[in-house]
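A.B. asks: quick one: sequence plus predicted model below, questions after.
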Amino acid sequence: MWFVFALLSAVFAALTSILAKIGIEGVNSNLATALRTVVVVAMAWAMVFITNTQTGIFSISKKSWIFLILSGLATGASWLCYYKALQMGEASKVVPIDKLSVVITIVLAFIFLHEDFTVKSIIGCALIGAGTLVMVI
């Protein structure tokens, strides 16, 4: 089931890029990011209430709070940079560079989470990196 959600995530991320590129025309990138964020927040809280999981907020550990807040800050920084890049550049060039996050995630997962760094993951990282270069040059 995780694969279905990951695939849907990729489809929605692709739609996000195209819709954002169209919508950001003539709009300050920071303002556009803030508007998008309001929609995301409303949608996320709607899902919390629809699934009746709001009471779980009281059982979140201090460690989880810290890392979720840091993750939110990283997300905010990513979105601000992404929207600025998207406003200034072509979606077909910005998106592949943004997807280098896959390579960076694999390396960071190896360093911090001690996940396996296999021959397959090294080849995959190299191919993603090479593909990104081919697409943006």
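C.D. replies: Arrived safely.
A.B. asks: could you use CA atoms for every contact and neighbour count after this?
C.D. replies: Fine.
A.B. asks: how about the secondary structure of Glu25?
C.D. replies: Following DSSP: H, G, I helix; E, B strand; the rest coil, Glu25 is assigned to coil.
A.B. asks: does it touch Leu86 like I think?
C.D. replies: No: at 9.9 Å, Glu25 does not count as touching Leu86 under the criterion of C-alpha atoms under 8 Å.
A.B. asks: looking at the two, which has the bigger crowd around it?
C.D. replies: Leu86 (23 against 13; other C-alpha atoms under 10 Å).
A.B. asks: another structure for you, compare them:
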Amino acid sequence: MPSPAPWLYWALLSALFAALTAIFAKVGVKGVDSDLATLIRTVVVLLPLSAFVWLAGKWSNPTALSSKALIFLGLSGLATGASWICYFRALKLGEASKVAPVDKLSLVLIAFFAVVFLGERPAGREWLGIALISVGVIVMATKR
């Protein structure tokens, strides 16, 4: 049996931390304005990440990047911020066990956008997985 691709380990860790994010945020947002909670979260991400990049010697002058890279990284940042604001507002108003699965509808949207904008072509088996995720989101979001 072939060993998993290196990206898989990072993706699994990402999923673990995303799950912890939902639980920690749901507890943390209680009694706190969701927008303020998002700001606090952003600062907590910014400071250690800045230190990590600096200490790891990965800092380079951002103005040396191509304008295309800067534009798309900027758009990604704006989308992340909008996502976090909406996510924290949803967690403030709803149950984490419903909010998080609906948030994962992003997986379906990513597949669609990757086909339309990046020219990616998922195989039939992958489309089946995408469809199952869609059904799972509907089931989780509508549970009583």
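C.D. replies: Structure received. Since we're looking at a predicted model, the values are computed, not measured.
A.B. asks: after superposition, what is the TM-score?
C.D. replies: Scored against TM-score structural alignment, normalised by the length of the first structure, the superposed chains reach a TM-score of 0.96; 137 aligned residues with a C-alpha RMSD of 1.0 Å.
A.B. asks: which helix or strand contains Lys63 of the first structure?
C.D. replies: helix 62-88 (DSSP states H and E).
A.B. asks: now Ser17 of the first structure
C.D. replies: helix 2-23.
A.B. asks: the second structure: matching residues for that helix?
C.D. replies: Mapped onto the second structure using TM-score structural alignment, helix 2-23 of the first structure covers residues 7-28.
A.B. asks: can you check stretch 98-106 of the first structure too?
C.D. replies: So stretch 98-106 of the first structure sits over residues 103-111 in the second structure, by TM-score structural alignment.
A.B. asks: give me the contacts around that stretch.
C.D. replies: 87, 122, 130-131, 133-134, 137 (C-alpha atoms under 8 Å, 6 or more residues apart in numbering).
A.B. asks: among the residues you listed, which ones are buried?
C.D. replies: Neighbour counting over the contacts of stretch 103-111 of the second structure (16 or more other C-alpha atoms under 10 Å) leaves 87, 130, 133-134, 137 as the buried ones.
A.B. asks: so how far is Val40 of the first structure from the most centrally placed residue in the first structure?
C.D. replies: Taking C-alpha atoms, centre = their mean, the centroid of the first structure lies closest to Thr75, which sits 6.8 Å from it. Distance check for Thr75 of the first structure against Val40 of the first structure: by C-alpha to C-alpha, to the nearest Å, it reads 12 Å.
A.B. asks: Glu115 of the first structure in helix, strand or coil?
C.D. replies: Assignment for Glu115 of the first structure (three-state DSSP): coil.
A.B. asks: once you drop chain neighbours, what's closest to it?
C.D. replies: Ala109 (5.7 Å; C-alpha to C-alpha, 6 or more residues apart in numbering).
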